[in-house]
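1. Could you look at this predicted model? Sequence included:
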Amino acid sequence: MAARSAGILLYRKRGGALEVLLVHPGGPFWARRDAGAWSLPKGEYEPGDDALAAARREFVEELGVPPPDGHARELGQVRQKSGKLISAWALEGELDVEAVMSNTFELEWPPRSG
């Protein structure tokens, strides 16, 4: 079975324009690539998992902050060339970009490791 991903496309209306939040992968492979690299915050989930719950979890994992409260509108699914199936929801709201901490985790040395 092909991998499955779920994500939330956060948007807001500002000054008569529609703005969306997109993310860019990090690492050396993506360092000089922009075209085709931007995406909604998303991540993989297992069959049987609730896709919207996975999308909300992945939003937190990708950005370090929860998505705003509100009704998420299902946008549908898209199959990528790789076969991965992407499920997406649109959610209107604001996000404090100063609070975003992408893919961070606490690191510690194991006891007696040195």
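-> Cool, the structure landed.
2. For the rest of this, base every contact and every neighbour count on C-alpha atoms.
-> Noted.
3. burial measure for V100, as a count.
-> When neighbours are counted by other Cα atoms under 10 Å, V100 registers 14.
4. Which strand runs longest in this protein?
-> Using DSSP state E to assign secondary structure, the strand with the most residues in the chain is strand 4-14.
5. One more to weigh against that first structure:
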Amino acid sequence: MRQSAGLLLYRKTGTELEFFLIHPGGPIFAKKDVGVWSVPKGELDENEEPLHAAIREFEEEVGTKINGDFIELRPIIQKGGKKVLCWAVEGDLDPATLHSNTFEMQWPPKSGKMQSFVEVDRGEWFTYDKAILAIKDRQIPLLDQLISLLA
């Protein structure tokens, strides 16, 4: 089974909890918004510790190194069957500072032309009500788990 590891960054603003989510870059998601946002995550390298992979992926996709008290959440299975291991960590960052790594893909399809795109084109803070609309539906349990653990 393929596995990804990610970090759910959260902050408390007044009485509200906010979650930092990312929007996938590239032409496929350019005009999509609802249900495509995600926790920053990615596949593990061979023999890599999952938490180390989550921290590395966050830094690659967001451009910020994160540390703190990591709270392990129960894994989820995405629609494609990939298992996502996730840790929550409290922190804050300015979405305007996001700087993502890039990937290459053939675009337009079947054109033979390779183009480079950012893996993540933006990040944003969401309250729970807005996050559950934006995030991939299979990742909603990560938000719910964190809320339960912090209650």
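-> Here it is on my side, so go on. The model shown is predicted, which means the values in this text are computed figures rather than measured ones.
6. Return the list of helices and strands in contact with the longest strand of structure 1.
-> For strand 4-14 of structure 1, the elements it packs on are strand 17-20, strand 42-44, helix 51-63, strand 85-92, judged by 3 or more Cα pairs under 8 Å, 6 or more residues apart in numbering; DSSP states H and E.
7. try 10 Å this time
-> strand 17-20, strand 42-44, helix 51-63, strand 73-79, strand 85-92 (3 or more Cα pairs under 10 Å, 6 or more residues apart in numbering; DSSP states H and E).
8. do you know which of the ones you listed lies nearest M101 of structure 1?
-> M101 of structure 1 lies closest to helix 51-63 among the helices and strands packed on strand 4-14 of structure 1, at 5.4 Å (Cα to Cα).
9. show me the contacts for A5 of structure 2.
-> For A5 of structure 2, the contacting residues are 39-44, 49-58, 75, 83-87, taking Cα atoms under 10 Å, 6 or more residues apart in numbering as the criterion.
10. which of those does structure 1 keep?
-> By both residues aligned by TM-score structural alignment, their matches' Cα atoms under 10 Å, the contacts of A5 of structure 2 still in contact after alignment to structure 1 are 39-44, 49-58, 75, 83-87.
11. Out of these, which end up buried?
-> 39-44, 50-51, 53-58, 75, 83-87 (16 or more other Cα atoms under 10 Å).
12. And K79 of structure 2, how close does it get to D121 of structure 2?
-> Here the distance between K79 of structure 2 and D121 of structure 2 works out to 22 Å (Cα to Cα, to the nearest Å).
13. List the contacts of stretch 41-55 of structure 1.
-> Contacts of stretch 41-55 of structure 1 with the rest of the structure, by Cα under 10 Å, 6+ apart, involve 1, 3-10, 21-25, 56-63, 67, 72, 74, 84-89.
14. of the helices and strands packed on strand 4-14 of structure 1, which approaches A35 of structure 1 most closely?
-> Ranking these by distance to A35 of structure 1, with Cα to Cα as the measure, places strand 17-20 first at 16.7 Å.
15. Superposed on structure 2, what's the mean shift for the closest one?
-> Strand 17-20 of structure 1: mean distance to aligned residues in structure 2 after superposition is 0.6 Å, counting by mean Cα distance after the TM-score superposition for structure 1.
16. which strands and helices sit next to that strand?
-> strand 4-14, strand 85-92.
17. so where in structure 2 does it end up aligned?
-> In the comparison with structure 2, strand 17-20 of structure 1 aligns to the range 16-19 (TM-score structural alignment).
18. what about that stretch, distance to the chain center?
-> 15 Å (Cα atoms, centre = their mean, to the nearest Å).
19. List of residues touching that stretch?
-> Residues from elsewhere that reach stretch 16-19 of structure 2, judged by Cα under 10 Å, 6+ apart: 8-12, 39, 88, 90-92, 124-131, 143, 146-147, 150.
20. T102 of structure 2 reaches V62, doesn't it?
-> No: taking Cα atoms under 10 Å as the contact criterion, T102 of structure 2 and V62 are not neighbours in contact, 11.3 Å apart.
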